[in-house]
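Novice: Let's see this in three dimensions:
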Amino acid sequence: RGLDWFEVVVPDATALAAVRDRLDAVAANGEVEFAVDDRNDGIAITDADGIEVRVRTP
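Specialist: Model (predicted):
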């Protein structure tokens, strides 16, 4: 297996909340399947292939 995860750093908690809100809207639409988990410093999104995207503040 190649890529396990990658990370995106957003500038602040407001930007992180905006990402979370957008992910919630996409999930509610039901067209894309992924899991969102809260982490100490942000969130982690895992797609159907098991690749994780971590979004956090500095």
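
Novice: From here on, just use CA atoms for contacts and neighbour counts.
Specialist: Will do.

Novice: all strands of the protein, in order?
Specialist: Secondary structure of the chain, counting by DSSP state E: strands at 5-9, 34-39, 42-47, 52-56.

Novice: got the contact list for the third one?
Specialist: Residues from elsewhere that reach strand 42-47 (CA atoms under 8 Å, 6 or more residues apart in numbering): 16, 20, 33-38, 52-57.

Novice: export the residues you listed to a markdown table and tack on distance to I45 and neighbour count?
Specialist: Output for the contacts of strand 42-47, formatted as a markdown table (distance: CA to CA, whole Å; neighbours: other CA atoms under 10 Å):
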| residue | distance to I45 | neighbour count |
| --- | --- | --- |
| L16 | 13 | 19 |
| R20 | 10 | 19 |
| E33 | 10 | 11 |
| F34 | 7 | 17 |
| A35 | 6 | 14 |
| V36 | 5 | 17 |
| D37 | 6 | 10 |
| D38 | 9 | 12 |
| E52 | 5 | 19 |
| V53 | 5 | 17 |
| R54 | 6 | 20 |
| V55 | 8 | 22 |
| R56 | 11 | 20 |
| T57 | 15 | 15 |
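
Novice: Let's compare: structure for the following, please.
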Amino acid sequence: MIIRIAAGKESQALSGVEQLYKQYNPGLPLDYKFLENSSQSQLVAYGLRTFSK
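Specialist: From the prediction side, this is the model:
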């Protein structure tokens, strides 16, 4: 799943995602990564593209 999070709202968004995840997947750990920290090849593997400003 890919979620766009508004700048400055990361903690609030992750808290909400974690609550939902625990509700539907009790006992399983939530593993997440920020795409801004991913390399271009990883983004392509997800079927995403990045555009330079």
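
Novice: TM-score of the superposed pair?
Specialist: The TM-score (TM-score structural alignment, normalised by the length of the second structure) is 0.40; 34 aligned residues with a CA RMSD of 3.5 Å.

Novice: Format the contacts of strand 42-47 of the first structure as a markdown table; extra columns: distance to E7 of the first structure.
Specialist: Shown next, in a markdown table, are these (distance: CA to CA, whole Å):
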| residue | distance to E7 of the first structure |
| --- | --- |
| L16 | 13 |
| R20 | 15 |
| E33 | 19 |
| F34 | 16 |
| A35 | 16 |
| V36 | 14 |
| D37 | 14 |
| D38 | 14 |
| E52 | 8 |
| V53 | 6 |
| R54 | 5 |
| V55 | 6 |
| R56 | 8 |
| T57 | 10 |
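
Novice: picking that back up, let's have the strands of the first structure in TSV, adding distance to D24 of the first structure.
Specialist: Listed next are those as TSV, based on distance: least, CA to CA, whole Å:
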stretch	distance to D24 of the first structure
strand 5-9	18
strand 34-39	9
strand 42-47	11
strand 52-56	14
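
Novice: Of those strands, which is nearest A27 of the first structure?
Specialist: strand 34-39 (7.5 Å; CA to CA).

Novice: helices and strands around that closest one, which ones?
Specialist: strand 42-47 (3 or more CA pairs under 8 Å, 6 or more residues apart in numbering; DSSP states H and E).
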